[in-house]
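Participant: I would like to see how this sequence folds:
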Amino acid sequence: MTIYRFLTGPDDASFCHRVTEALSKGWSLYGSPSLTFDAAQGRSICGQAITKDVFGVAYDKDMKLGEQ
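Facilitator: The predicted model follows:
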């Protein structure tokens, strides 16, 4: 089964650390990152899709994808 997540957050070091942590746990980048500007908060927001192939696990809508 392939699982999918979309990480979002302010364009800062903490976002980069979240993506790096996911990559170190076997996730792969999926597509290009996205960037938008939140005018209300005056900051840029990043987004990055990631996927991971897991074996021996059946999909369940209640599963916590980040824990796979």
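Participant: use CA for all of it now, contacts and neighbours both
Facilitator: Noted.
Participant: Just the strands from the protein, written as ranges.
Facilitator: All strands of the chain, identified by DSSP state E, fall at 2-10, 28-38, 43-53.
Participant: now, of those strands, which is deepest in the fold?
Facilitator: strand 43-53 (a mean of 17; mean count of other C-alpha atoms under 10 Å).
Participant: For it, name the packing helices and strands.
Facilitator: strand 2-10, strand 28-38 (3 or more C-alpha pairs under 8 Å, 6 or more residues apart in numbering; DSSP states H and E).
Participant: can I get these in a markdown table with distance to residue 48?
Facilitator: What follows is the helices and strands packed on strand 43-53, written out as a markdown table (distance: least, C-alpha to C-alpha, whole Å):
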| stretch | distance to residue 48 |
| --- | --- |
| strand 2-10 | 5 |
| strand 28-38 | 5 |
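Participant: Another for comparison:
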Amino acid sequence: MAHQPPNGLPRYRVLTGPDDEAFCRRVSEALDLGFSLHGGPAITFNGERVIVAQALTWPDSEE
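Facilitator: Okay, the predicted model is just below:
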């Protein structure tokens, strides 16, 4: 595993958005790049839609 994430991405990211296929694809793409889930998703309702947030971290090269 590379020491740093690709494309200049930060080691810690929080993806947010409506709970839909596009959000799930964004999380899946981050996992495919090598990021790991950091805890479970946070979920809320904004009065119209369910909104989710998922934290991701880049694994330490020392692991």
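Participant: Ok, which of the helices and strands packed on strand 43-53 of structure 1 comes nearest residue 45 of structure 1?
Facilitator: strand 2-10 (4.4 Å; C-alpha to C-alpha).
Participant: Grab the most central residue of structure 1 for me.
Facilitator: Nearest to the geometric centre of structure 1 sits residue 7, at 3.0 Å (C-alpha atoms, centre = their mean).
Participant: and the strands of structure 1 as JSON lines, adding distance to residue 17 of structure 1?
Facilitator: Formatted as JSON lines, these follow (distance: least, C-alpha to C-alpha, whole Å):
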{"stretch": "strand 2-10", "distance to residue 17 of structure 1": "11"}
{"stretch": "strand 28-38", "distance to residue 17 of structure 1": "14"}
{"stretch": "strand 43-53", "distance to residue 17 of structure 1": "12"}
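Participant: which non-adjacent residue is nearest the residue mapped onto residue 46 of structure 1 from structure 2?
Facilitator: Correspondence of residue 46 of structure 1 to structure 2, assessed by TM-score structural alignment: residue 52. Leaving out its chain neighbours, the residue that sits closest to residue 52 of structure 2 by C-alpha to C-alpha, 6 or more residues apart in numbering is residue 43, at 4.5 Å.
Participant: That neighbour and residue 35 of structure 2: what is the separation?
Facilitator: 20 Å (C-alpha to C-alpha, to the nearest Å).
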